[in-house]
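Enquirer: Got a sequence here, can you build the structure:
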Amino acid sequence: MKPGPYPAAFAVESRRRTWAEILLVLGLSLGASAAYSVVSIINRTTRDEALADQSTTINQSLSDRPWFDLIYQLMGIFFDLVPVALVAFLLWQAARPHLSRLGIDGARPGRDTLQGLGLALAIGIPGIGVYLAGRALGITVNVNPAGLDAYWWTIPVLLLSALRAGVTEEVIVIGYLFARLRDLGWGPWSIILASATLRGTYHLYQGFGAFIGNFAMGVLFGWLYTRTGRVLPLVIAHVVIDSAIFVGYPWAAATFPALFTTPS
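Expert: From the prediction side, this is the model:
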């Protein structure tokens, strides 16, 4: 009988498959966003127009017909969450809690919620400060996070968009990436810094200030995750912050127009 492969060969093949899986997951989700953001910042910084004089809009209308705009928005949210379902499938365990490798077990929803709300308060205001500092330094573009037209469904869709961002980023960039890089033998701080760099990179389309702010947020979230092993507080914090930004932007822009106007 022909002898089977040596254990070392199995280990090498396993590492290759793990890397291939990581690249496929990121290529279908936030890795693609990071690549587009790198191209976007190169495009922005090579223009004659200063970075501070440029702007970007999140949650844009996708049709001038309200019902079709709503359909497009809901489809976009649904399909953006498919990679989350994919990583849940890949890391699903037969034994309960099934998604423990993603930091999800649902054992203490009350505590997770309170911790998430506290974390949102702790980083929300400094995050606004980082954005305003970036605008003042000319390294951040003017960001309109609520570009949807005003319809009866605008606020629900903005809240769903915040949910999409929180779930996608924290489950993939924290839960999934930490699990797989641990499988590859990476140390805690190597994983934290790699994850934070990815988080900062897919926000580069907003400017260098956004990279710095999101990198710092990624380091904090990664450090907390290594200590607690729980991703739900991070998801909740992220959703709360984005919800406040998306829904509160029209009020803030009307109340403090000088802070949210692109210089002429």
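Enquirer: Please count neighbours and contacts with C-alpha atoms only from this point.
Expert: Fine.
Enquirer: Show me where the stretch 101-250 of the chain has its helices.
Expert: Ranges of helices in the stretch 101-250 of the chain, per DSSP state H, counting those that start in this stretch, are 109-137, 154-169, 177-183, 188-201, 208-228, 232-255.
Enquirer: out of these, which comes closest to residue 71?
Expert: Of all the helices of the stretch 101-250 of the chain, it is helix 154-169 that lies closest to residue 71, at 10.4 Å by CA to CA.
Enquirer: report the angle between the axes of the closest one and helix 232-255?
Expert: 140 degrees (axes from the mean of the first three to the mean of the last three CA atoms, to 10 degrees).
Enquirer: by contact count, what packs against helix 154-169?
Expert: Applying 3 or more CA pairs under 8 Å, 6 or more residues apart in numbering; DSSP states H and E, one finds that helix 154-169 makes contact with helix 66-80, helix 82-90, helix 232-255.
Enquirer: For the longest one, buried residues please.
Expert: I take that to be helix 232-255. 232-243, 245-247, 249-250 (16 or more other CA atoms under 10 Å).
Enquirer: What residues sit buried inside stretch 34-41?
Expert: For stretch 34-41, the buried set under the neighbour-count rule, 16+ other CA under 10 Å, comprises 34, 36-38, 41.
Enquirer: And stretch 213-223, by the same measure?
Expert: 213-219, 221-223.
Enquirer: List the contacts of it.
Expert: 123, 127, 130-131, 174, 192-193, 195-200, 203, 234 (CA atoms under 8 Å, 6 or more residues apart in numbering).
Enquirer: Distance-wise, check residue 22 relative to residue 16.
Expert: According to CA to CA, to the nearest Å, residue 22 and residue 16 sit 10 Å apart.
Enquirer: between the helices of the stretch 101-250 of the chain, which gets nearest to residue 73?
Expert: Of all these, helix 154-169 comes closest under CA to CA, at 7.3 Å.
Enquirer: Mind listing what's buried along the closest one?
Expert: Neighbour count says helix 154-169 has 154-155, 157-169 buried, by 16+ other CA under 10 Å.
Enquirer: was I right about residue 241 contacting residue 120?
Expert: Yes: the pair residue 241 / residue 120 is scored as a contact, 5.9 Å apart, by CA atoms under 8 Å.
Enquirer: Compare the helices and strands packed on helix 154-169 and give me the one nearest residue 180.
Expert: helix 82-90 (10.4 Å).
Enquirer: Tell me who's in contact with residue 199.
Expert: With CA under 8 Å, 6+ apart, residue 199 has these contacts: 169, 173, 211, 214-215, 218.
Enquirer: before we go on, could you also do this sequence so I can check it against the first one:
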Amino acid sequence: MAFIGGGNMASAILGGLIAQGMAPAQIIVIDPGADQRAHLRATYGVRTADDVTAGCAEADTVVLAVKPQVIAEVAERVGGALKGKLLVSIAAGVPIARLEALFGPIAIVRTMPNTPALLGLGATGMFANDCVDAAQRARAKTIVEAFGLCVDLPREDLLDAVTAVSGSGPAYFYLLIEEMIRAGASLGFTREDATIMTLQTALGAASMAAQGDVPPEVLRRRVTSPNGTTHAAITPMQKDGFADMVLRAMTAFRDKAVELGRAE
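Expert: As a prediction, this is how the structure comes out:
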């Protein structure tokens, strides 16, 4: 397996794959930075290179892990070296059609990871073009699942919805955490104590919901006694249109992503 680009997200995938049992000797990372190559060799034991064509030569799977603005340059340098290989792209916002125009009619899987992937807690959507066979699809899913969970999508346009949920989703939760900390401080906590209590509460609630045996709405009702304190807190949120606000926000994200994709 070859990685074009050895930044943070590539490192997250490397760590996950090696933790799952892949031998470091089976991985080569192509990166222009000598210091970064040395860091990757020392940290993961992988091989490294600075020449993209030579680096990809013996790989059957290539992970494209560079910024979108340099993909055209990479494609020019790699030439036809990816023919017959599986290309897995983690480049944000670059559609399959653009990748096919640059790299040719090869097997391509486009993925949309989110930043928690850096902790092995990613939520990623993937879409495969018509050149991808069943074995390649399974291989791509294994790569994605090295840094979290994966949803295999039937249509590429659904990646815009994925990013509205998981791509920007962490920011929604950060905003809520930020405001809960601020509110806690206004109620008399020190900011440090408000932060500790809020973060632990968020972690605990997410962990309980992630167990999956009880739906979130049931968990919420269990905490919300009729006419009790939690009911008094949640009722104004619902009356102020909290559900509509979340839907509007995520729809606005999806629409903006579509607009940017067309501009590309």
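Enquirer: Give me the TM-score for these two chains.
Expert: Overlay of the two chains. TM-score (TM-score structural alignment, normalised by the length of structure 1): 0.23; 74 aligned residues with a CA RMSD of 3.6 Å.
Enquirer: if we can go back for a sec, can you put the helices of the stretch 101-250 of structure 1 in JSON lines and add distance to residue 78 of structure 1?
Expert: Listed next are the helices of the stretch 101-250 of structure 1 as JSON lines, based on distance: least, CA to CA, whole Å:
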{"stretch": "helix 109-137", "distance to residue 78 of structure 1": "24"}
{"stretch": "helix 154-169", "distance to residue 78 of structure 1": "8"}
{"stretch": "helix 177-183", "distance to residue 78 of structure 1": "21"}
{"stretch": "helix 188-201", "distance to residue 78 of structure 1": "21"}
{"stretch": "helix 208-228", "distance to residue 78 of structure 1": "24"}
{"stretch": "helix 232-255", "distance to residue 78 of structure 1": "16"}
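Enquirer: Which one of those helices lies nearest to residue 76 of structure 1?
Expert: helix 154-169 (9.2 Å).
Enquirer: Okay, angle between the closest one and helix 82-90 too, please.
Expert: Helix 154-169 of structure 1 and helix 82-90 are oriented at 40 degrees to each other (the same axes, to 10 degrees).
Enquirer: what does helix 154-169 of structure 1 contact?
Expert: 30, 59, 70, 73-74, 77, 80-81, 83-84, 146, 148, 199, 234-240, 242-243, 246-247.
Enquirer: how does it look with 7 Å?
Expert: For helix 154-169 of structure 1, contacts defined as CA atoms under 7 Å, 6 or more residues apart in numbering pick out 77, 81, 84, 148, 235, 238-239, 242-243, 246-247.
Enquirer: which residues sit in contact with residue 233 of structure 1?
Expert: Here residue 233 of structure 1 is in contact with 112-113, 115-116 (CA under 7 Å, 6+ apart).
Enquirer: Repeat that for residue 126 of structure 2.
Expert: Residue 126 of structure 2 makes contacts with 109-112, 151-153, as judged by CA under 7 Å, 6+ apart.
Enquirer: Tell me how far it lies from residue 12 of structure 2.
Expert: As judged by CA to CA, residue 126 of structure 2 and residue 12 of structure 2 stand 17 Å apart.
Enquirer: Looks to me like residue 108 of structure 2 is in a helix.
Expert: No: going by DSSP: H, G, I helix; E, B strand; the rest coil, the assignment for residue 108 of structure 2 is strand, not a helix.
Enquirer: what's around it, how many residues?
Expert: Residue neighbour count, defined by other CA atoms under 10 Å, stands at 29 for residue 108 of structure 2.
Enquirer: quick one: it and residue 176 of structure 2, what's the gap?
Expert: If you measure residue 108 of structure 2 against residue 176 of structure 2 using CA to CA, the figure is 37 Å.
Enquirer: what do you get for residue 252 of structure 2?
Expert: The span separating residue 252 of structure 2 from residue 176 of structure 2 equals 18 Å under the rule CA to CA.
Enquirer: now residue 205 of structure 2
Expert: Counting by CA to CA - residue 205 of structure 2 and residue 176 of structure 2 are separated by 13 Å.
Enquirer: in structure 2, which spans are helices?
Expert: Ranges of helices in structure 2, per DSSP state H, are 8-19, 34-44, 52-56, 71-78, 96-103, 134-145, 158-162, 169-186, 191-210, 216-223, 229-239, 242-263.
Enquirer: Out of those, which gets nearest to residue 88 of structure 2?
Expert: helix 134-145 (6.7 Å).
Enquirer: Any figure for the gap between the closest residue to residue 74 of structure 2 other than its chain neighbours and residue 96 of structure 2?
Expert: Nearest in space to residue 74 of structure 2, with sequence neighbours left out and distances taken as CA to CA, 6 or more residues apart in numbering, is residue 52 at 7.8 Å. Per CA to CA, residue 52 of structure 2 is found 21 Å from residue 96 of structure 2.
Enquirer: The two - which one has more neighbours?
Expert: Shown here are residue 52 of structure 2 and residue 96; by other CA under 10 Å, residue 52 has more neighbours (22 against 17).
Enquirer: Out of the helices and strands packed on helix 154-169 of structure 1, the one nearest residue 182 of structure 1 is which?
Expert: Here helix 82-90 is closest among these (CA to CA), at 15.1 Å.
Enquirer: Check which residues of that closest one are buried.
Expert: Neighbour-count burial for helix 82-90 of structure 1, counted by 16+ other CA under 10 Å, picks out 83-84, 87-88.
Enquirer: and residue 11 of structure 2, what does it touch?
Expert: Listed by CA under 7 Å, 6+ apart, the contact set of residue 11 of structure 2 is empty.
Enquirer: So it versus residue 48 of structure 2, what's the distance?
Expert: The gap separating residue 11 of structure 2 from residue 48 of structure 2 is 13 Å, by CA to CA.
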